[in-house]
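Engineer: here are the coordinates; sequence isn't available:
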């Protein structure tokens, strides 16, 4: 059953598209930055938030929880079963034609999404806003600045497949649509370090003010927690090497819990729990909210990922230390993109307010910490 429609104060001029819980969180952060207000205060700034629902059960569950928070903020949530069968895309796009044409402003969480790129060919909105979709935002801005085709970082370097070639005209059109001009404003709302800013693009900092305003501060425990990644699932890191590294880090820092990424496979997580003894936690909300609500360990261990940028912001004012472990080049698979190591190193190297940990040597079972 689809979630019920939320309240709104009239026909919205802003239409937001999200496909993940983190994207939805960052749309709420963007809305708060536009119109900051005390928690639970009635607002006349609501807009329509369209969830292009994926099929993954974990992602759907987190999205439903986030959708309730969006309704509490006064926004209308439109839940689209965008991938529910062969005809679903046609029904979804057909139903969105009118709202797309009426919208003055489009907010999107994933400019690499083929769904979003297709929707961009329909709208004539004068204002486009890209909110964080994690580390992919860094790559998107760089590609836009260099005039390159929009390709996710872990796929870059490979030869385009038949579907890529078929979709190339739509992707090119979306890139042109996301390029500022006199009659079109483009904004990037991000907590990530943005260096190569394309001419005309406005970059606004996401400080996670909404998260800090609505949740916490958390109870901080004495131990350490670990944050999982989907680097194995995306084919970047070898599964055996990853599990060895997790076990070594957990032992070195006394970690007890492992917060799983929503894309991590059940098989890998079961093996991880058996081999490392860690308690695997499947969060029902994005980790930034889970950590802010608490309880959370005094040290949070992570591999290079979005959270090394976002958690220090969400946990600002607490005693929690975020520590990041570098990825050893030996962990990469033969299928990993040639850019993978450099990109992951950049994610770690540009993170603020984190502690750097040396990569865990395979079989050694120790990790050396160094302040960063």
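Structural biologist: Noted; the coordinates are in hand. Remember, predicted model here, so these are calculated numbers, not experimental data. Numbers count the residues shown, from 1 in each chain.

Engineer: CA atoms for contacts and neighbours, from now on please.
Structural biologist: OK.

Engineer: contact partners for residue 192?
Structural biologist: Residue 192 makes contact with 132, 134-135, 137-138, 309-310, according to CA atoms under 8 Å, 6 or more residues apart in numbering.

Engineer: try residue 331
Structural biologist: Taking CA under 8 Å, 6+ apart as the test, what residue 331 contacts is 237-238, 241-242.

Engineer: secondary structure and neighbour count added to these, as a markdown table?
Structural biologist: A markdown table is the format used below for those (DSSP: H, G, I helix; E, B strand; the rest coil; neighbours: other CA atoms under 10 Å):
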| residue | secondary structure | neighbour count |
| --- | --- | --- |
| 237 | strand | 23 |
| 238 | coil | 18 |
| 241 | helix | 20 |
| 242 | helix | 22 |
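
Engineer: here's the one I want to compare it with:
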């Protein structure tokens, strides 16, 4: 029976392809949820570059049957949880990478059986909480039977790894071997690369402070700016007018679009899981630098717990 993967973001899709390349999945149909330009662009580029053997991509709204193994990109998705509850459980469930949400999910799976599987900062009603609690109960039960595996390129803290092993969820790490095997990508023309952020668009970081930081960088050297897929439109409008900024708008995740980085390149970014992905992908090559958010940049919408979570999870304890 063919395995099935369900992807709702570019990183989830790349993780599904890496899982097939690593042999964690057999012949697999990767179902790609429509409605996201970035996700569709990533799928089309993956097809152009060459999918792992015995892999097909399907654009559909339907999750479909669960297959022999079910690779799940977002265990917090209402669709995924509904399928988990309403269908016969597959032989195995593989939890794919979804950025920081992956670490949050692993932490929840190590918690009480009645704890619902809900995204960080989610404020659901009673019905959704109950629904997600049932999904969590079933996923933990499958883990106890040795039927759940996590697959990630993120470094998982040792304490969390120990807890996941105790509840029956082994964590398999990868180094983007499929991406590494793809044909070379032309390197960015600019030596300094800045990764965009969603923190401004989400109202967590002050726009003026962020633009001031970018202006300080471009006073020293021109930059190539790779926007986040949820970038603030006002920030992009201003950057388009700056002759020191080359906007690279390809609708692709940086794991794909920055495969051609060389030791001559320097990458700067506010807290982002892309920092970790690029470090794993390139190893000791380009300088990939995370930039801590100064206290004065945060808005009132960014509570202290969120600030610490974003900074420590991606940049390290020194940014707490």
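Structural biologist: Sure, I can see it. Because the structure is a prediction, the values reported are computed rather than measured.

Engineer: hang on, the earlier thing: which of the contacts of residue 331 of structure 1 are also in contact in structure 2?
Structural biologist: Shared with structure 2 under both residues aligned by TM-score structural alignment, their matches' CA atoms under 8 Å, the contacts from the contacts of residue 331 of structure 1 are 237-238, 241-242.

Engineer: for these, which one is nearest residue 27 of structure 1?
Structural biologist: Nearest to residue 27 of structure 1 out of these is residue 237 (CA to CA; 30.1 Å).

Engineer: ranking by neighbours, what's the top pick from the contacts of residue 192 of structure 1?
Structural biologist: Each of these was scored for neighbours by other CA atoms under 10 Å, and residue 132 scores highest at 28 neighbours.

Engineer: leaving out the residues flanking it, which one is nearest to residue 332 of structure 1?
Structural biologist: Among residues not flanking residue 332 of structure 1 along the chain, residue 237 sits closest, at 4.4 Å (CA to CA, 6 or more residues apart in numbering).

Engineer: which one in structure 2 is aligned with that neighbour?
Structural biologist: Matched to structure 2 by TM-score structural alignment, residue 237 of structure 1 sits across from residue 205.

Engineer: verify the stated contact: its match with residue 299.
Structural biologist: Yes. Residue 205 of structure 2 lies in contact with residue 299 (CA atoms under 8 Å); the separation is 5.5 Å.

Engineer: what number of residues lie near the residue opposite residue 321 of structure 1 in structure 2 once aligned?
Structural biologist: Aligning on TM-score structural alignment places residue 321 of structure 1 opposite residue 287 in structure 2. Residues lying near residue 287 of structure 2 (other CA under 10 Å) number 18.

Engineer: if I look at the closest residue in space to residue 287 of structure 2 that isn't next to it in sequence, how far off is residue 40 of structure 2?
Structural biologist: Leaving aside its sequence neighbours, residue 287 of structure 2 sits nearest to residue 266 (CA to CA, 6+ apart; 4.6 Å). Counting by CA to CA, to the nearest Å, the separation of residue 266 of structure 2 from residue 40 of structure 2 is 28 Å.

Engineer: which residues of the stretch 51-200 of structure 2 fall in strands?
Structural biologist: Along the stretch 51-200 of structure 2, counting by DSSP state E, counting those that start in this stretch, strands occupy 55-59, 69-72, 92-95, 148-152, 171-173, 192-195.

Engineer: list the contacts of the fifth one.
Structural biologist: What it means is strand 171-173 of structure 2. Contacts of strand 171-173 of structure 2 (CA under 8 Å, 6+ apart): 149-155, 161, 164-165.

Engineer: check contacts around the equivalent of residue 41 of structure 2 over in structure 1.
Structural biologist: The alignment partner of residue 41 of structure 2 in structure 1, by TM-score structural alignment, is residue 61. By CA under 8 Å, 6+ apart, the residues touching residue 61 of structure 1 are residue 284.

Engineer: which SSE is residue 61 of structure 1 in?
Structural biologist: Taking DSSP states H and E as the criterion, residue 61 of structure 1 maps to helix 57-72.

Engineer: against structure 2, what's the mean shift for that helix, could you check?
Structural biologist: Helix 57-72 of structure 1 differs from its equivalent in structure 2 by a mean of 4.0 Å after superposition (mean CA distance after the TM-score superposition for structure 1).

Engineer: just the buried positions in that helix, please.
Structural biologist: Neighbour-count burial for helix 57-72 of structure 1, counted by 16 or more other CA atoms under 10 Å, picks out 58-64, 66-67, 70-72.

Engineer: save those as JSON lines, and put in distance to residue 112 of structure 1 too.
Structural biologist: Output for those, formatted as JSON lines (distance: CA to CA, whole Å):
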{"residue": "58", "distance to residue 112 of structure 1": "21"}
{"residue": "59", "distance to residue 112 of structure 1": "18"}
{"residue": "60", "distance to residue 112 of structure 1": "20"}
{"residue": "61", "distance to residue 112 of structure 1": "23"}
{"residue": "62", "distance to residue 112 of structure 1": "21"}
{"residue": "63", "distance to residue 112 of structure 1": "19"}
{"residue": "64", "distance to residue 112 of structure 1": "23"}
{"residue": "66", "distance to residue 112 of structure 1": "22"}
{"residue": "67", "distance to residue 112 of structure 1": "22"}
{"residue": "70", "distance to residue 112 of structure 1": "24"}
{"residue": "71", "distance to residue 112 of structure 1": "26"}
{"residue": "72", "distance to residue 112 of structure 1": "29"}
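
Engineer: circling back: so what's the residue nearest to residue 332 of structure 1 up against?
Structural biologist: 231, 331-333, 336.

Engineer: rerun that using 10 Å as the cut-off
Structural biologist: Residues in contact with residue 237 of structure 1 (CA atoms under 10 Å, 6 or more residues apart in numbering) are 230-231, 327-336, 340.

Engineer: one more: residue 224 of structure 2?
Structural biologist: Listed by CA under 10 Å, 6+ apart, the contact set of residue 224 of structure 2 reads 188-195, 218, 244-248, 267.

Engineer: trace residue 310 of structure 2 over to structure 1, please.
Structural biologist: Structural correspondence for residue 310 of structure 2 with respect to structure 1 (TM-score structural alignment): residue 344.

Engineer: actually residue 219 of structure 2, not the one I typed
Structural biologist: Under TM-score structural alignment, residue 219 of structure 2 pairs with residue 251 in structure 1.

Engineer: mind giving me the packing neighbours of whichever strand or helix holds that match?
Structural biologist: Residue 251 of structure 1 is part of helix 239-253 when elements are defined by DSSP H and E. Using 3 or more CA pairs under 10 Å, 6 or more residues apart in numbering; DSSP states H and E as the contact test, the elements touching helix 239-253 of structure 1 are strand 220-227, strand 255-259, helix 266-276, strand 296-302, strand 321-325.
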